[in-house]
Structure formats: C-alpha cells, structure tokens
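Asker: just a sequence and a predicted model for now, questions to come.
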Amino acid sequence: MLETSSSWCGWVKLTYQFCNDRTKPVATYAQAPYKLQRPFYPQTKTICYTTILHTAGGMVGGDQLSQSIQLQPKTHAVITTAAASKVYRSNGLNVTQQAEIDIDQDACLEYLPRETILFEGAQSRQKIQVNLGTNASYLGWDILRFGRSARGEKFLRGEWRSRTEIWQNQQLIWVDSPYLPASPEIWNSPHGLAGYPLVGTLVWVGKPVSEEMIAQVRNLWQEMETTGEAGTTQLTSGLLCRYRGNSRAEVINWFINIWRLIRQWNGQVAPVTPRVWQV
C-alpha cells in the first residue's frame, strides 16, 4: 500500500489514579485513528488493563501518533494494543510515533503492545520516554517483524529508527537507540538481522536484579524448544532481554514467562494475558 495525501495526527491521553483500593482511569482522551476500549480488571481491582485500538488498520508515511500516559502514586496498569500494528510502504515520508510516560512513586506500568509489522519500503521513527518516580517500575516490550515474511517478503528497502529513554528522579538510567537502514547486507549480516525477520526487546526497570534472577530468565529460554537467538543482560536497576528469530510465538511465550517471573519477584499476582491477544 502506498501512502496517500491524507495523514493522521492521532493521540491518546491516559491518567490513572489509585482510590478506594482501585486503580482507575480518571482522564481518557483519544483522537482518531486511536480509540480506547473500556478498561477491565481480570484479576484484582488494583490492576487496570487498558487496550488501545488503531482504527485505521495501518500507518502510512506522514502519520504522527503520540501517547501521553501518567500513573499517579500506587497505581498499577497494563496497557496493550488490540492488534498487530502495520507500517505500510512509504514514498519518502516517515511514520512518527512517540510516547511520554510518567510513572509516579510506587506505581507500576506494564506496557505490552502487540507486534509491529514493517512492510518493505516502510520508514518509521519511534521515541519513548519513561520518567520514573521513587520505587516506581516499568516493564515494556517491543516486537518487530521486518517484512511480510509469511509472503516471502524481506525488508531490503526502508528504514526503522527507535529511541527509548528511561529516567528516574531526573537522572537518565537507560537508553536504547537501535537503527536499521534496510539493505541486503543488513538483512544477511550477523551484525544485522542474520536473515531473521523478527526481533524483540524487553526491558524491566524497577529494582536491582541479582545474578540468580538473571539465571532464572536465561533458564526460561533454555527450557523452551527454540530456533531463534536470545540474550539477557543485567541493568543497574533491572534487566534487558533481546530476541532474534522467525517465530512470534517463540518470542511472545518467552516474554510472557518473564512477565510472570517479574510479578513473582515483586510478590504480585500472576498475570493474566489479555483476551484480545487470542484474536
């Protein structure tokens, strides 16, 4: 699909408040193509699940999409998307997505969107900034498919650039700035995609992680039957996991198992996967 002269400038604003032992959205705004589904509580009233829907079905060059998310003290939210995101082939303009996330003292956000599919020739820019208060935590993942591999398409033309910054009490504690200029060399290089169409990144920042905890995450991967590649790194106050392979099921199962493990470390209830993921 080619971009058209009509581009979207969509945005979402979400604010959560903890009141009467319940996390609830107190400010929810969305401008097309975004739409917010009704929040739900599959486990406990203290954890609010929110699903963001992109009604246009895909993104084209010139689209500018933004999210502003605030978790007030002691809130706990899980935010996901209703379907995989698609970035269509562009004739030169970028798709731009940005998210500004403020997580106040003792609050927790699990930001778990479904995968993004970049069609060959797509040009995408993404920036996420997370601002953590004292004792706040953030779990986020990003799963990308380069090319419609089910059709045999590779990502040999186009560009993808992303930047994620995590700050705590006005100090930068982690930054990630991957850049992938599509080409046959990048597609095949062991320092690029190594022929794999799918990559995933999971980051959790909340408290110091021991070597034993890192070993537990690595064991989760080793216990699976896998064809891809994965690695786990200890951060100053958390951990980082990377995946490169062919299987969405493989990476999402690993990431969900890590999510369960992090909940266990924090003494929280085991997570329930959103029903929308089964669609």
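Answerer: That came through fine.

Asker: please make it C-alpha for all contacts and neighbour counts, starting now.
Answerer: OK.

Asker: from L118, how far out is K86?
Answerer: Note on K86: its distance to L118, by CA to CA, to the nearest Å, is 6 Å.

Asker: who has more neighbours, those two?
Answerer: Neighbour count, other CA atoms under 10 Å: between K86 and L118, L118 has more, with 26 against 21.

Asker: ok, and here's another one to check against it:
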Amino acid sequence: MLNPQQITSSKRSKPITLHPPIPQAFQPLDAQPRARGEIVLSAKRHGGRSVIDGLRQAGAMKALFPRAGAMLQTICINTAGGVTGGDRLSLTASAGPGAALGLTTQAAERAYRSRDGEFGRVDSTLQVAAGATLHWLPQELILYDGCALRRRLSVDLAADARLLMVEPVIFGRAAMGETLTDARFHDRITLRRAGQPLYCDAVRLEGDISRQLARRPIGDGAGAMASLVYVAPDAEAHLAAVRAQLATCGGASLLAPDVLVLRLLCPDSHVLRQHLLPVLDRLSGDTLPVSWRL
C-alpha cells in the first residue's frame, strides 16, 4: 500500500511529498490586498484629428476610447472599484503639438475607509505641447468616513497650450446621511506654463472634516467643492457669464487675461452639478463627455 505522504510519479525520479493542510487557526493572516494601476497615454495630430500615439495600461487602470473626432476622448476606469489604504494608481498623459486630448472617468471615484490607516495614492501627470488642447474632466471624487487619500495633479503647459481642468470633491453623500468624522484628505494641484508656476492649490483636511467644513472661514457648511481652471485666449470673455452662473455658491476671477479660475462650495453634489455643468458646457464648447450625463 502506498504511503500517502510519499508518492512517486512514473515521470519523476524523485518522490513528491504531500503535506497535510495547515489548520486555519495556524495560517498567517494575509496582508490587505492592494490595488496597483497605471495608464501612460499620448495623443498626436493626424489627418485633421487627434489619435493615439502611444498607450500602455497595467493593473487596475484601463483606458477606453468611446468615439472618434477632432478630440481624442478617453475614459479612465479604475477596475478596483475605488481607492483604499495602500492603493497606488497613476496616470501619465500628453497631448502632442496641435493635438486635442480629453480625459474623464466612467463614474465618480470613491475613497473608502483605510483599515490600517495607510494612505492610498493617486498621481496624475499631464503635458500639453505647443498648440495643443487638453480637457481634464474627471467626475466627482467621493470621500467616505475613515478614508486616507493623497492625490496629486501636475500639469505642464507649453506657452500657447490650452487647458480646461476641473476637480470636484464630495465630502460624504448628503442623501445617505454620511459625514466625515474621521478622515484624511491631502490634495495638491500644480500648473506650470513654459516652465513657470501658473496655479498652485493645496487642500489638507484631517480628522472631523465635516466639523471643519462647517466653519465659515473654511467651508461655511459645504458638503461639496469644485476647483476649475481654464487657460485659453478667450478666458476673459467668459468671466461675466461664469460669475452669473455661480450665484452665491462660489467665485471666479482672472489670474491673467487668458487664465480663468473658479471655486465652488455647495451643500451637496446635486447643487454642485446644477452650477458646474453649465459652466463646463460653456468652456468646453458643448463637448462635455457623455459619461457626465449618465
């Protein structure tokens, strides 16, 4: 009778040792799964429209291209379903000379509770070459209680490049009664033009974020926020119309005749979209990605 601990295969010269399963109580606990994802994308001008020049995608980050047109529209998807502690996601995108590249997301991104307190990281690096246009239009980032997220956006513009950039953030879903009593959110946006700083913005919130936002000097009770930058020769011409759309929820001003900046602070995501969508439609020339309407 064969010993079950030592069975010799006819195709092997050495015996195969079979070990009994380790009891569940003695098995080491696996580390919390971590998401890793990366997109590297470049666009070029070809035959009167913008097309893919190079594309590499790995892990949890995927890129879809829903339609062809003058602008190369790109939907970035995080297949992990959100961001939590220890996750690392990155995007590097460039629009070559004369090209037009649009980047958005399939839906709102979510920053979930970090069980071990470790930060999740999302890094985006964008380059816009001479005569090129880039639209950075991700949908809302929703923060959940207990989240720990560090996010960085860095944009390098050529002297005559155009940019439309928006970053909306939701501090807990008001309709679900969510509040952020213990969360961490570090966010940094850096724009450079011809190598010189053009716009720098940083947000660092920790602890009872809902209570902090309730203070008038900080958020005056806001539950949603959006930052927008528009860099184009016609920026000044849009200022009056953009200000009229904001009502009492925000403000807009010019950093330069061709640089319009906007900050929105609203009670919730619904009010935020009511004010933000008409502005994005206007500044994008009514080319806002379809995913924003779904």
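Answerer: Ah, there it is. All values reported here derive from a predicted model rather than from experimental measurement.

Asker: where does the TM-score land?
Answerer: Once superposed, the chains reach a TM-score of 0.87 (TM-score structural alignment, normalised by the length of structure 1), with 261 aligned residues with a CA RMSD of 1.9 Å.

Asker: tell me how far the alignment partner in structure 2 of L193 of structure 1 lies from G250 of structure 2.
Answerer: The alignment partner of L193 of structure 1 in structure 2, by TM-score structural alignment, is G219. Separation of G219 of structure 2 from G250 of structure 2 (CA to CA): 11 Å.

Asker: just the buried residues of the biggest helix by length in structure 2, please?
Answerer: The longest helix of structure 2 (DSSP state H) is helix 269-283. Of all the residues in helix 269-283 of structure 2, those buried under the rule 16 or more other CA atoms under 10 Å are 269, 272-273, 275-276, 278-280, 283.

Asker: quick one: contacts of that helix?
Answerer: 164, 170, 173-174, 223-226, 230, 238, 242, 245-246, 264-266, 286-288 (CA atoms under 8 Å, 6 or more residues apart in numbering).

Asker: and stretch 195-206 of structure 1, by the same measure?
Answerer: Here stretch 195-206 of structure 1 makes contact (CA under 8 Å, 6+ apart) with 135-147, 149, 154-155, 187-189, 235, 237-248, 251, 255.

Asker: out of the residues you listed, which are inside helices?
Answerer: Under the assignment DSSP H, those contribute 187-188, 248, 251, 255 to helices.

Asker: tell me, how many residues neighbour T96 of structure 1?
Answerer: Neighbours of T96 of structure 1 under the rule other CA under 10 Å: 21.

Asker: that one matches what in structure 2?
Answerer: By TM-score structural alignment, T96 of structure 1 lines up with R121.

Asker: so its match is in which element?
Answerer: strand 120-128 (DSSP states H and E).

Asker: and whatever helix or strand comes next after that strand, what does it pack onto?
Answerer: Going down the chain from strand 120-128 of structure 2, the next helix or strand is strand 133-137, by DSSP H and E. With contacts defined as 3 or more CA pairs under 8 Å, 6 or more residues apart in numbering; DSSP states H and E, the packing partners of strand 133-137 of structure 2 are strand 100-105, strand 162-171.

Asker: continuing past strand 133-137 of structure 2, what's the next helix or strand?
Answerer: strand 141-143.

Asker: how about that following strand, aligned to which bit of structure 1?
Answerer: Matched against structure 1 by TM-score structural alignment, strand 141-143 of structure 2 falls on residues 116-118.

Asker: before we move on, the earlier item: closest one to G195 of structure 2 out of the buried residues of helix 269-283 of structure 2, please.
Answerer: Distance to G195 of structure 2 across these (CA to CA) is lowest for L283, with 24.6 Å.

Asker: what does the closest one align to in structure 1?
Answerer: Under the alignment (TM-score structural alignment), L283 of structure 2 pairs with I262 in structure 1.

Asker: and for A107 of structure 2?
Answerer: Counting by TM-score structural alignment, the partner of A107 of structure 2 is A83.

Asker: do I have it right that that match meets L53?
Answerer: Yes. With contacts counted by CA atoms under 8 Å, A83 of structure 1 reaches L53, the gap being 7.4 Å.

Asker: what segments of the stretch 151-294 of structure 2 are strands?
Answerer: 162-171, 183-193, 196-207, 224-231, 250-256, 259-266 (DSSP state E, counting those that start in this stretch).

Asker: reformat the ones you listed as CSV; add distance to V40 of structure 2.
Answerer: Shown next, in CSV, are the strands of the stretch 151-294 of structure 2 (distance: least, CA to CA, whole Å):
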stretch, distance to V40 of structure 2
strand 162-171, 19
strand 183-193, 19
strand 196-207, 24
strand 224-231, 23
strand 250-256, 31
strand 259-266, 27
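
Asker: re the thing from before, wait, the match of L193 of structure 1 touches L265, no?
Answerer: Yes. G219 of structure 2 is within contact range of L265, at 6.9 Å (criterion: CA under 8 Å).

Asker: burial count for E120 of structure 1?
Answerer: For E120 of structure 1, using other CA under 10 Å, the count is 21.

Asker: how close does the closest residue to it other than its chain neighbours get to L180 of structure 1?
Answerer: Nearest residue to E120 of structure 1 in three dimensions, chain neighbours excluded: F155, at 4.7 Å (CA to CA, 6 or more residues apart in numbering). Using CA to CA, F155 of structure 1 is found at 10 Å from L180 of structure 1.

Asker: these two: who's more crowded?
Answerer: More neighbours surround F155 than the other of F155 of structure 1 and L180, with 26 against 17 (other CA under 10 Å).

Asker: now for that one: which residues touch it?
Answerer: With contact taken as CA under 8 Å, 6+ apart, F155 of structure 1 is in contact with 118-121, 146-147, 182-183, 187, 197.

Asker: show me what it aligns to in structure 2.
Answerer: Under the alignment (TM-score structural alignment), F155 of structure 1 pairs with L180 of structure 2.
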